[in-house]
Structure formats: C-alpha cells, structure tokens
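A.B. asks: okay, here's the prediction I keep looking at, along with the sequence it came from:
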Amino acid sequence: MGHGDMNLIQYSCGGEIAKVTIHNPPLNVLTDELLTELDKAVSDILQEESTRAMILTGTGKKAFVAGADINQFSVLTKETGKELVDKGKRIFNKIANAKFPVICAMNGLTLGGGLELALACDIRIAEENVKMGLPETGLGILPGYAGTQRLTRLIGPGKAKQMIFTGVTFSAVEAHQVGLIEKIVPNGEAYIEGMKIAEQILMKGPVAIACAKNAIDNGIDMPLADGQRLESDYFGELCETEDMQEGVKAFKEKRKPTFLGK
C-alpha cells in the first residue's frame, strides 16, 4: 500500500480502494499549492492498476472544501485567470475520467471550487450539516472549474442557473431533492458510507464498471441512437471477457464471483 503525506494532501493507494484527503485547515481552501499536490496524488493513484475505487474527502468538521483561494483573484489578468481555471479543469478532468468510480464524501461546507471538485466525482455523499453552493457571481466572476458545465448536466439548466445567478447555498436535503447528491448521512459518517459503497463496487466486474462509466459519461452528450450504439459496442466487448464467463458461472453455481478484471 502506497502512502503520500504532503503539506495539504494525504493519500493512500496500491490497494483496491484509494483515498485522498484534503488537509488545509480550517476550511480546506483550494490554493495553488493544494491543487498541485492533488494533481500528484491523483496521478499516482491512476497509475496503480489495482485501484478499483477512490474516495475523496476532507479533514475536520467545518468544510469539505470551502472554495478557492480568493486572495489570488485581485491580481489576475485575462491570461492568468484563464491559466488558473484551466489548471483546475485539467486536474478535475483526471478525476472525472478515471476508469474506476470516484466517491466524494462531503463532511462540511462545499462551496465554489469545492463543489466543482465534488461534481467531478461519480457519486456524492453529504453529511446532514453540509451546505453547498457556487457563490462566484457575488465576486464578479463565474464558476471556472467546469461548474457551469457539470452542474447543468447533472441537475438541469434551470436549477443550475438558480444556484449560479443567485449564489444561494443548498442544504443537504435541498441538494438531494434536485439530484445534486446521491445520499445524506448523519454527521461524521460520510467517509464510512463512502467505504460501504466502494466495497459494494468491488464485488462487481471491474471491466464492466469501467465500460458502464464510459457509456454513461460519453453517452449523455450523444443523440439517443448514438448512445445506444455505444452501449451495444461495450456489451459486445464484455461478452468476450473472462469476467463475464466467471460472472455467469458463479451465478449458476450460486456463489460469489471472483473477478480478475480480464
């Protein structure tokens, strides 16, 4: 099992479930240094062939991530502003495009860049006290880490515009009602629930999970007919895997399958 403890990021990899913890108390703000460390942690995890799921969380009880480092905004130019958000997009895209599921365990305030980071994950779990929102327009800017894009695809343009135009924060209940998060858990239990979900994922075929994730993520922007063709292609490919044969055999023998990812 590999471990990495940097100044602002702690992570473990090498097993089937990788973990990344953002550690920049008290509010886990996304500074440039933190983003650089997050990039390294995610890159290391992606290189581990054994990784089947990843959990992303934050330290403390106040915040998962309470946004980006506002102190850097006042000196930004058109060019440096674009460079800033493009760096974040590149790192968040690595998370979004991972071949395995990424689970975000939100344990406190999830604002601005923090919510955009959560949006890059596949499954979002929030504790009861979590507040989330995109307050950037109150600073005269807009969500720049793909918030305008991912939020819209997740909850629809109307609710996305409401959140972004007004900067309102949603409670965990409100976020769940609009489909922004998948589950609400008692305070202190987001990571525990994330592990439960990750362990459920480990029981399934890893190649099937990767194909299903690609079919969903890529198909959502396609016309329905094209998305269905993509789905059929993946289904055909899976029919020739050892995992499919093992899954069918285990079902017939009424036992748990042993998937090898082949």
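C.D. replies: It's in.

A.B. asks: please make it C-alpha for all contacts and neighbour counts, starting now.
C.D. replies: Will do.

A.B. asks: show me what contacts Tyr11?
C.D. replies: Contacts were defined as CA atoms under 8 Å, 6 or more residues apart in numbering; by that measure Tyr11 touches His3, Gly4, Asp5, Ala18, Lys19, Val20, Thr21, Ala41.

A.B. asks: am I right that it sits in a helix?
C.D. replies: No - per DSSP: H, G, I helix; E, B strand; the rest coil, Tyr11 lies outside any helix segment and is strand.

A.B. asks: next one: it from Lys19, what distance?
C.D. replies: Here the criterion is CA to CA, to the nearest Å. By it, Tyr11 lies 5 Å from Lys19.

A.B. asks: before we move on, what about Asp86?
C.D. replies: Asp86 is 24 Å from Lys19, by CA to CA.

A.B. asks: looking at the two, which is more packed in?
C.D. replies: With neighbours defined as other CA atoms under 10 Å, Asp86 and Lys19 compare such that Lys19 has more, 22 against 15.

A.B. asks: and the next element down the chain from the helix or strand where the more buried one lies?
C.D. replies: With secondary structure defined by DSSP states H and E, Lys19 is part of strand 17-22. Where DSSP H and E defines the elements, the next helix or strand beyond strand 17-22 is helix 32-47.

A.B. asks: centre of the chain to that following helix, how far?
C.D. replies: Using CA atoms, centre = their mean, to the nearest Å, the mean C-alpha position of helix 32-47 is found 14 Å from that of the whole chain.

A.B. asks: now do that helix and strand 9-13, the angle between them.
C.D. replies: Here helix 32-47 runs at 0 degrees with respect to strand 9-13, directions being taken by axes from the mean of the first three to the mean of the last three CA atoms, to 10 degrees.

A.B. asks: put this next to the previous one:
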Amino acid sequence: MMKPEINDHVAVIRIDHPPANAWDLTTMTDFGKAIAQVESDPSVRVLIITGAGDKFFSAGFDVSDAENTAAISNLGRDVWRRLDRFPKPVIAAINGYALGGGLELAMACHFRLLADAPRLKMGLTELNLGIIPGWGGTQRLPRLVGRAKALEMILFSQTLDAREAFDCGLVDRLVPPEQLLDEAMVMAKRLAERPPVAVRCVLDAFSAGTYEGLDQGLMTEAEGAGTVRQTEDREEGFAAFKEKRKPRFVGR
C-alpha cells in the first residue's frame, strides 16, 4: 500500500513498484488513493512525488498488466489531470528514468527537480510500441518545450539526458542525486510557509486559464482576490509587514 509520509505540512509519496516503478492497476489505484488522502488532509500544504530506489522515477505503463490497459489508462488520465489541477503545490523529485506515463506524471506536477545523473533518460517513447502518449503527454509536453521540440521527441521517441531536459525547459532544476530529496524538501518547506488560501487561489487561477481559457482564468483570479481579502492570513500579512517581522500564516 502506497501511503503518504507526512511531516511539517509536507507529504511525500514514493512510487514503489519494483523494479521500474511502472503502473499496473494495483499501483495506480493505490497512488490515486494516496493523492486523495493528501488533498483532503488540511495539515498538508505541499506534496512531493518521487520514485522508490535510485534508478527509476517511473518507467510508465506496466506491460505485464496488459489485460487492465483500459482501466489503468483511464485512471492515469484522471489522476494526472487531478495533479495538474491540484489545490496544493506538487513537486516532482525525479530520481531516475522518467519514461512514458512516468514523464507524463512529472509534467503534471507544478515543479520538476531532476537528479543530475549521467545515465538518466526522460522521454515519451510510446511510438516505439506503435501507440501514442495517452496520459496527457501530447498536451503538456509542448507547453513546456515548445511545439516543434515536443513533436520531435514524441514522433521519434527521442530521450533526453538530464542536461538536455534542463536546457529545453522540461525540468526546472538539476540537483546532485544525493541531494535531490533534501532540495525538494527545502523547496516544499518554503512553499508550506506561504499563505495556504492564497496559494490555492493562485493555483486555481492558473488551472482555470489553462483548462477553460483566459476569460475564465481572469474571472477565477478575481474571485480569488476577493476570497483572500476575507482571510486571517491577509490580516497577519499586513500586520507582519508593518511590524517588520516574518508572517505566520495559518491557512484561514
């Protein structure tokens, strides 16, 4: 069972399905439940997703569970979209190979930190099997690396090493492998100190603009601006500014 590790407002979920952290129906179902638990837990302000072990973040779909392809794919699309629209910041700490559905998962997270390991590869290699990326890859990859680069990666099943992934904008930061989770935790704790209601409103506005278009994004932003004006955190933020001290946000 995949359970979140929760400490100081930060949850860590480890994809743990040896040897390649690939997605069979059981793993996908457990992961979806862990995501739901984090989303509903008011004590959690930030989520980190990483892979168990040191070789794979996730190698994507588990071909040994082909009989459950439809169920796994439907869950993958739904859970990845849920993460893309998650109300709390999500950091992918990419500790190893991220291929196919594994890369699609990383792209659905808000931030991507990548282990700067020499043999690590990332790519959407589905066309090598005569199939296509089906868990959001055709939509999220061009938003990160541009249309031409995304087409090249997908149509030629091109894989990138760590430096190439960083240079084209696929990941946000390269980190020495032994420091990856520590760096992700530092970032998560900084995010956890931000005003949770305001953070959620920003993420909602981003999501609305992406999924429903600019007009809806602007409307959601305006609604969020009205929401935060009524919060205790807004009062605390203004008081801390006047008193020249660090604010202590409580999420109300």
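C.D. replies: That came through fine. As the structure is a prediction and not an experimental result, all values here were calculated from the model.

A.B. asks: in the second structure, what stretch matches the strand holding Lys19 of the first structure?
C.D. replies: Alignment of strand 17-22 of the first structure against the second structure: residues 10-15, by TM-score structural alignment.

A.B. asks: quick one: the matching stretch to the first structure mean distance?
C.D. replies: When the first structure is overlaid, stretch 10-15 of the second structure sits 0.8 Å from its aligned residues on average, using mean CA distance after the TM-score superposition for the first structure.

A.B. asks: who's in contact with that stretch?
C.D. replies: With CA under 8 Å, 6+ apart as the criterion, stretch 10-15 of the second structure contacts 2-6, 21, 31, 34, 38, 44-52, 57-58, 185, 188-189, 192.

A.B. asks: now, of the residues you listed, which are buried?
C.D. replies: 2-4, 6, 21, 31, 34, 38, 44-52, 57-58, 185, 188-189, 192 (16 or more other CA atoms under 10 Å).

A.B. asks: nearest residue to the most centrally placed residue in the second structure other than its sequence neighbours?
C.D. replies: Nearest to the mean C-alpha position of the second structure, counting by CA atoms, centre = their mean, stands Cys109 at 1.7 Å. Nearest residue to Cys109 of the second structure in three dimensions, chain neighbours excluded: Val90, at 5.3 Å (CA to CA, 6 or more residues apart in numbering).

A.B. asks: just give me the match in the second structure for Pro143 of the first structure.
C.D. replies: Pro143 of the first structure maps onto Pro133 in the second structure, by TM-score structural alignment.

A.B. asks: over to Ile181 of the first structure?
C.D. replies: That one, Ile181 of the first structure, aligns with Val171 by TM-score structural alignment.

A.B. asks: Pro191 of the first structure -> the second structure?
C.D. replies: For the record, residue 191 of the first structure is Tyr, not Pro. Superposed on the second structure with TM-score structural alignment, Tyr191 of the first structure falls opposite Leu181.

A.B. asks: got a list of what its match touches?
C.D. replies: Ala93.

A.B. asks: Glu193 of the second structure - how many residues pack around it?
C.D. replies: By other CA under 10 Å, 17 other residues sit near Glu193 of the second structure.

A.B. asks: enumerate every residue touching it.
C.D. replies: Residues in contact with Glu193 of the second structure, defined by CA under 8 Å, 6+ apart, are Arg248, Phe249.

A.B. asks: try 10 Å
C.D. replies: His9, Arg45, Val46, Lys246, Pro247, Arg248, Phe249, Val250, Gly251 (CA atoms under 10 Å, 6 or more residues apart in numbering).

A.B. asks: among those, which are located in strands?
C.D. replies: Among the contacts of Glu193 of the second structure, DSSP state E puts Val46 in strands.

A.B. asks: adding distance to Leu103 of the second structure, write the contacts of Glu193 of the second structure out as CSV.
C.D. replies: Converted to CSV, the contacts of Glu193 of the second structure look like this (distance: CA to CA, whole Å):
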residue, distance to Leu103 of the second structure
His9, 26
Arg45, 24
Val46, 20
Lys246, 37
Pro247, 37
Arg248, 36
Phe249, 34
Val250, 34
Gly251, 32
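
A.B. asks: ok, of the contacts of Glu193 of the second structure, which come out buried?
C.D. replies: Those of those that meet the buried threshold are His9, Arg45, Val46, Pro247, Phe249, Gly251, by 16+ other CA under 10 Å.

A.B. asks: and of the residues you listed, the nearest to Glu223 of the second structure?
C.D. replies: Closest approach to Glu223 of the second structure among these (CA to CA): Gly251, at 17.4 Å.

A.B. asks: quick one: stretch 55-75 of the second structure to chain centroid distance?
C.D. replies: 18 Å.

A.B. asks: err, stretch 95-112 of the second structure, not the other one
C.D. replies: 7 Å.

A.B. asks: what range in the first structure matches that stretch?
C.D. replies: Taking TM-score structural alignment, stretch 95-112 of the second structure hits residues 107-124 over in the first structure.

A.B. asks: now the end-to-end length of that stretch.
C.D. replies: End-to-end distance of stretch 107-124 of the first structure: 11 Å, with CA to CA as the criterion.

A.B. asks: check contacts around the match of Pro143 of the first structure.
C.D. replies: Taking CA under 10 Å, 6+ apart, we find Pro133 of the second structure in contact with Gly100, Gly101, Glu104, Leu124, Thr125, Glu126, Leu127, Gln139, Ile154.

A.B. asks: which residue in the first structure lines up with the last one?
C.D. replies: When the two structures are superposed using TM-score structural alignment, Ile154 of the second structure falls opposite Ile164 in the first structure.

A.B. asks: how close does the nearest residue to that match once chain neighbours are set aside get to Ala225 of the first structure?
C.D. replies: In this structure, Ile164 of the first structure finds its nearest non-sequential neighbour in Leu134, 5.7 Å apart by CA to CA, 6+ apart. Applying CA to CA, the value for Leu134 of the first structure to Ala225 of the first structure is 34 Å.

A.B. asks: and Ile141 of the first structure, by the same measure?
C.D. replies: For Ile141 of the first structure relative to Ala225 of the first structure (CA to CA), the value is 38 Å.

A.B. asks: isn't Ile132 of the second structure right up against Ile154?
C.D. replies: Yes - Ile132 of the second structure lies in contact with Ile154 (CA atoms under 10 Å); the separation is 8.1 Å.

A.B. asks: can you tell me which two in the contacts of Glu193 of the second structure are farthest apart?
C.D. replies: So, the contacts of Glu193 of the second structure by CA to CA: farthest apart are Val46 and Lys246, at 19.8 Å.
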